[in-house]
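[1] Kindly return the folded structure for what I paste below:
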Amino acid sequence: MITAAKKFHLTFTALSISKEIQLQMPVWNHLAMTDANLERIRKKKNTSCLRQNHRVKTVLDILQIAHRTSTNYRRPHILNPSGVGRKNCGCPPCQRDRNEFHCRNPGECIETAKLILQCIPPKWNPEVENLDHCDTLALTEEEQLANKGVGDDKTLTFDPDYRLTDMSHGFRIFASDDYLQQTAAKRYGSLLTNGDELEAQIHARVSKPGQANSEMTALIHLRQPNQVDQTLALRLSFTEWDLYPSFNTALLGGLLHIISSTPLNTPLKVFTTSDFLGKTFVKNRCDIEKHPLEPNFRLVQTVISRLNERTARTRFTQSKVTDAFLLQHLPPHTILLDAASDLMFSLPGIRLKAGNQRLFTKVIMDIKGKLRPPRKSTTCNLERIRCSLGDEFKFYPSDSAIWRSMRCTDINRLTRNFLWKCVHETFHVGLFWDKVNNFEHFGECSLCRVPETMEHILLDCNSPSVHTIWQLAEFIWSQRYRDWPSLNWGLLLGCSLSKFKSNRGKAIRGKNRFFTIIVSSSMQLIWTLRNERVLERKPTTTTEARNRWLAVINAALTRDRILANKARFGKFSRNKRLVLETWSGVLHNEEALPEDWICAKEVLVGIRPAARNNGVG
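    Predicted coordinates for the structure are as follows:
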C-alpha cells in the first residue's frame, strides 16, 4: 500500500490550513518539514525527553511547552546569560515536569520545542498568520441559505473560503510536485470594494459541434453604473491544451476572460441562460473532483483558482438573453486565453475521499495512455475516417467523436468491438505473419495472391461472399433509398457517423441508423466467413452467404423490436418511433402489417432466403 501511495503521488496538502488542522498535525516527522530540519531536530538531546517523558505527539503539545509562561508573573521563562533555559525553574509546570515526567532540564526542553516550531514551514505553522482573508470574505448567513436554495433569491454566490477544515479532504492523489507549495495561498488584492458591481452577460455559441473544425464564440455584454456598456464577440482558443468545443466550454472561456480582465476587488455578477456556472462553482463544487476525466476538468480548476484569488464577491444567476443582445452581429475577434493555473491557488491531483477504485483505475489508464506514443495505424485510420465522411457528408468529426461512435448502441457489442479493433488494426493479418516462422503464407490472400489487409478482406477480395453481401446491402438500401454511397475503408469504419440529410438540411435519423446497422453487420459477417474459409477450411457458397446475411439483418430487426418494449426495459428501451423509421419500407409483405408492427409476429426484411441446392440422388 505504501509503495502504491508513493508511485501515484499521494500527499497531504491544501491552499490554506485552518488552526485546528495545524494543531492536530503530528509533530514528529512532520510531513512539511525538510530533511535538513528533521536531522537538525534529531541531533538535539532533549528530543527523546519530549517524546518519551513529556509524551509530545501533536503540534498543540509542542506549542504548549514552547509558550509556557510563569504562573506567578504570566511571562516567558527567564533565560540564563548562556542562552540555555533555567534548569531549576520553580514554576508549577516545570516542577511537574521534574517530579512526574522525570525531566532533568525543563528549560532546555522549552528551547527545543521552540526550535521545532521554527522548523515547521509557515503554511503549517500555527504561530504564523496566513493572509488569506477567509474570515473577512466568508459568506453571510443569507448568502449561505441562498446557495442551498432557501428563499426567493436565486442568485448563487461563490464561496471564497478555501481553508482546510476537514482532515480527510487534505489527502490528494496523482499530485504533481510543482503544486506542493509550502506557503499558504495569500490574497494580495485590496479588501476595499472598487466601485459598483460589474454585471456581465455571457452567451455561448458553438459552430459545427463535434467536428474537428468547430469554433467556440462567446458574446459578452458588460454593464456597470457610471460606465459605458461594452459588447464583445470573442472567438476562443486556449494556450495550454486543446479542449472539446462545447457550449459549456465556451461559457467557461467567457467567464475566464471576464475574471482575467476585471480588477480583483470589483464585485462581479454573471448572467447566463443556463445554470451550468452556478451548479459547477457553487452547488456541485464538491463533486467536481469526482469527474477528473471530463474534458473541461482542468479548465474548471483554472477558473476556480482565479475565483479564489479575488477579494470581492462573485455571483451567478440565470436569466433570459434579450433579443437586442443576440441580434448584434459583431465580427468576432480571436482571443488566446491563458488557461494556466496559478500554482498558489491550485491544488494538485484529486481528493482521495472523492474517488473510488473504479475512478482511480480510469485515471491510471488515462495517464498511461498519454505516456504511450500514438499508434501510426490508428492515427492513419482516424484521418481516413475523417476524410471519407468529409467527402461524402461534408462532416469532419473530431477524434473524440469518432471514438464515441464506436460505442453506438444501435449495433451489438461484438460488432462494436470489431470496429474498434479495425481502427487499431489489432487483427493478425497481412504483415503480422511475416514475423512468424513457417507461417508467412498466412499474410497473403489465398484467392487474390496479394498482401492481405482488413481493407482487402472487407472490400476488395474476390471471394464470392464479399460481392454477394455488399450486393444484398445495396439492394435492401435501394428498396427505400436511392443514394447508396461509394464504399471505402474510411466510410466503413465511420459508418456510425453517417449524416444523411433531407433537402432542408435536417438529419434523417432513421436513414442514418439503417445505414449503420446494415454496413456494420455486413462487415462483421464478411470477417466471420473469411475466418471459416481460411482457418477452418470451410468455403462459403453464394447461397449460404445470402442466407446468413439475411439471418444477421433479421436478428438486428428482432433485437430492435424487443428492445422497443418500454414496459419491459423502461428508460433503457429504444425509441419506438425511431425503430419504425429505421425499418419501414424494407419489410416483407409490409402492406399486410399493422401501422405499429413492433409487437406483430413474423416481421422480416423484404428479401427471401435462397433455396439450398443439395444435388440429386
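
[2] CA atoms for contacts and neighbours, from now on please.
    Fine.

[3] Name the helix or strand for the residue nearest the centre of the chain, please.
    The chain has Glu294 as the residue nearest its centroid, 1.6 Å off, counting by C-alpha atoms, centre = their mean. Here Glu294 sits in a region with no helix or strand, counting by DSSP states H and E.

[4] want to put them side by side, so please do this one too:
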Amino acid sequence: MNNGCDDARCGSGVWVADGSPYNRAFRVPGPFQSNQVGEIVAIILALQSIPPMTPLSIHSDSRYVIDGLTAHLATWEDKGWIDVSNAVFFATAAFLLRRRSAPTTFTWVKGHNGDVGNEHADRLADAGARKPHPDILDLSIDPAFRLSGAKLSTLTQALAYRGIRAARDKPLRRSTVRNIYAVRDAIHTSLGSLATIPSVWTSCRHRDIPRPIQQFLFRSLHHSYKIGAYWESIPGYEHRASCSACGAPTESMDHLLFQCPDSHQALIWHLARDLWPHGADSWPDMNIGTALACGLLSVRTPDDTQPPRPRPGPTRLLRILVAESVHLIWVLRCEATIAERTLSPAAVVTRWRRRLHDRLITDKINASRTDRRPASSGLVRSTWRGVLLREDELPPDWVTDQEVLVGIKPSNPLLTGPL
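    Predicted coordinates:
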C-alpha cells in the first residue's frame, strides 16, 4: 500500500493449503517497505515455519528474490553485501536455507495469471498490509553462519571505497534536513503522499530534467551555494549576505526564487502559469519545496477515478515548466550579482520562451532520430499539447517530421495575481 512513499505499508503472504496452520498474513515492520521486501519476508516466514527436515518447494512470482537467493547469493557474500539492496533480508534467508537438512526448491510463477497459490498468497499479503500494527520479524542469524567482510580476491578499490563510505555515513547538515522536509511537506500537500527521503534525492536526477538543472537542484537541496548566511561569519564580506536586488538582510534560495520583489522571479512564474494549459486546479502551489522536488510533481486523473493515475504528458510538461523556470531565475540572479548584467522584462520573456523552444526542438530531434518508438512520439505530442502556436494547423506527424516548424504560443507577461 502507498508503494514508494514514506507512509507505505508492506505485507507478506504465505499460503500452503486451505486451512493450513502455516498460512500467514503478515505486516512487515521497520523502515523498509516495498514489494521486494514483502516477497523476501514471505520466504523468510516460510523457512522459519516449515520444519527444516521437511522438503520444501517455494513458488514465487518474484524473479528478483529467486535470482538473489540462487544466482547472485555467492557474489553478494563475496563482496561483503556492499551495495546490495535489502541485504539484511537476503542474509537472513540465506542462513535459514543453509540451516535446512531437507532439499528446498524455487519455482517462478507468473503473477496475477490465475495460479491458485499465488492468488491466495496475494490476498494474504494484502490482508497483512491492512493490519493496524506491524508484526514482529526475527532477522537474527546464528554467528556460525554469519559472514563478515569481503573477500580480498573480489575487493576492488571502488568497492572498498563504497564500503568505507557506507560505514562512515555522516549525518546530513541541519540546513539540508530542513530542505528535505520542506520538499516532503510540499509533495504531501500537492499529491497527498509522503515522499521518502531517497525518492527526494532521486528526483534530482529525473530524466525530464536536463543535467545542469539536475546539478542545481542537488546542490540547492544540500544548501551548498554560497549565498546569504554563508557570508555573515566571514569578516569583511558580511555585506554579501544581503540580497543584491532588494536589499533584504539575508538572502536565501527561498527568497530569490519566490520572495524578492525587485527580481524577475514573479514575472517568470507568471509566464509559466499563464502557459499551463491544463487548468488552474492542476497547477501546484509554488514554494521552495515544490521547486526543488519538481522531479516528483505529478498531474493526476480526476478525483472520481479510483485510484487517481498520473497523466504522463501533462506531468512531463509540468516538470519541464517548473525546472526551467527555477533554473532561469537562478541564472538571472547570478548574472545580475556577479556579472552586473540586468535584463528588461521583455528580454526575460524572450529568454524564458527560448528555453522552452529549445526543449521542444530537442524532443522533436530525439523522437525522430534517437528514440523512434511510437510511444516516444506519443509522449512528446501529449507533453506539448495545448502550448503550441497554431496547433490546430499542424500535421499529425509534426513530432517526427523535421520539415515542420513548431513554436510555443505567446505568453501574457502582464498577467497578475497570486502564484
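
[5] TM-score for the pair, please.
    Scored against TM-score structural alignment, normalised by the length of structure 2, the superposed chains reach a TM-score of 0.86; 393 aligned residues with a C-alpha RMSD of 2.5 Å.

[6] counterpart of the residue nearest to the centre of structure 1 in structure 2?
    Residue pairing (TM-score structural alignment): Glu294 of structure 1 is matched to Val84 of structure 2.

[7] what does Trp597 of structure 1 give?
    The alignment partner of Trp597 of structure 1 in structure 2, by TM-score structural alignment, is Trp398.

[8] if I look at that match, how far off is Asp392 of structure 2?
    Distance of Trp398 of structure 2 to Asp392 of structure 2, given as C-alpha to C-alpha, to the nearest Å: 11 Å.

[9] higher neighbour count, these two?
    Higher neighbour count among Trp398 of structure 2 and Asp392: Trp398, with 17 against 9, using other C-alpha atoms under 10 Å.

[10] Now that one: closest residue in space, sequence neighbours ignored.
    Leaving aside its sequence neighbours, Trp398 of structure 2 sits nearest to Val404 (C-alpha to C-alpha, 6 or more residues apart in numbering; 5.9 Å).

[11] How many neighbouring residues does that neighbour have?
    11.

[12] Select the longest helix from structure 1.
    Identified as the longest helix of structure 1 according to DSSP state H is helix 509-534.

[13] Give me the three-state assignment for Val206 of structure 1.
    What DSSP: H, G, I helix; E, B strand; the rest coil gives for Val206 of structure 1 is strand.

[14] Could you pull up the contacting residues of the counterpart of Thr350 of structure 2 in structure 1?
    Counting by TM-score structural alignment, Thr350 of structure 2 lines up with Asn547 in structure 1. Counting by C-alpha atoms under 8 Å, 6 or more residues apart in numbering, Asn547 of structure 1 touches Pro609, Ala610.

[15] Spell out the secondary structure type for Asn547 of structure 1.
    Here Asn547 of structure 1 is helix, with the state taken from three-state DSSP.

[16] any idea how far it is from Ala567 of structure 1?
    For Asn547 of structure 1 relative to Ala567 of structure 1 (C-alpha to C-alpha), the value is 33 Å.

[17] Let me see the contact set for the match of Glu294 of structure 1.
    Trp76 are the contacts of Val84 of structure 2 under C-alpha under 8 Å, 6+ apart.

[18] Could you check stretch 486-499 of structure 1 and say which residues are buried?
    The neighbour-count check on stretch 486-499 of structure 1 (16 or more other C-alpha atoms under 10 Å) flags Trp489, Gly490, Leu491, Leu492, Leu493, Gly494, Cys495, Ser496, Leu497, Ser498, Lys499 as buried.

[19] In strands only, show me these.
    Secondary structure from DSSP state E places none of those in strands.

[20] Mind putting these into a markdown table with distance to Lys368 of structure 1?
    Shown next, in a markdown table, are the buried residues of stretch 486-499 of structure 1 (distance: C-alpha to C-alpha, whole Å):
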| residue | distance to Lys368 of structure 1 |
| --- | --- |
| Trp489 | 30 |
| Gly490 | 28 |
| Leu491 | 30 |
| Leu492 | 30 |
| Leu493 | 26 |
| Gly494 | 26 |
| Cys495 | 29 |
| Ser496 | 28 |
| Leu497 | 28 |
| Ser498 | 32 |
| Lys499 | 34 |
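
[21] If anything else comes up later, I'll come back, but that's it for now.
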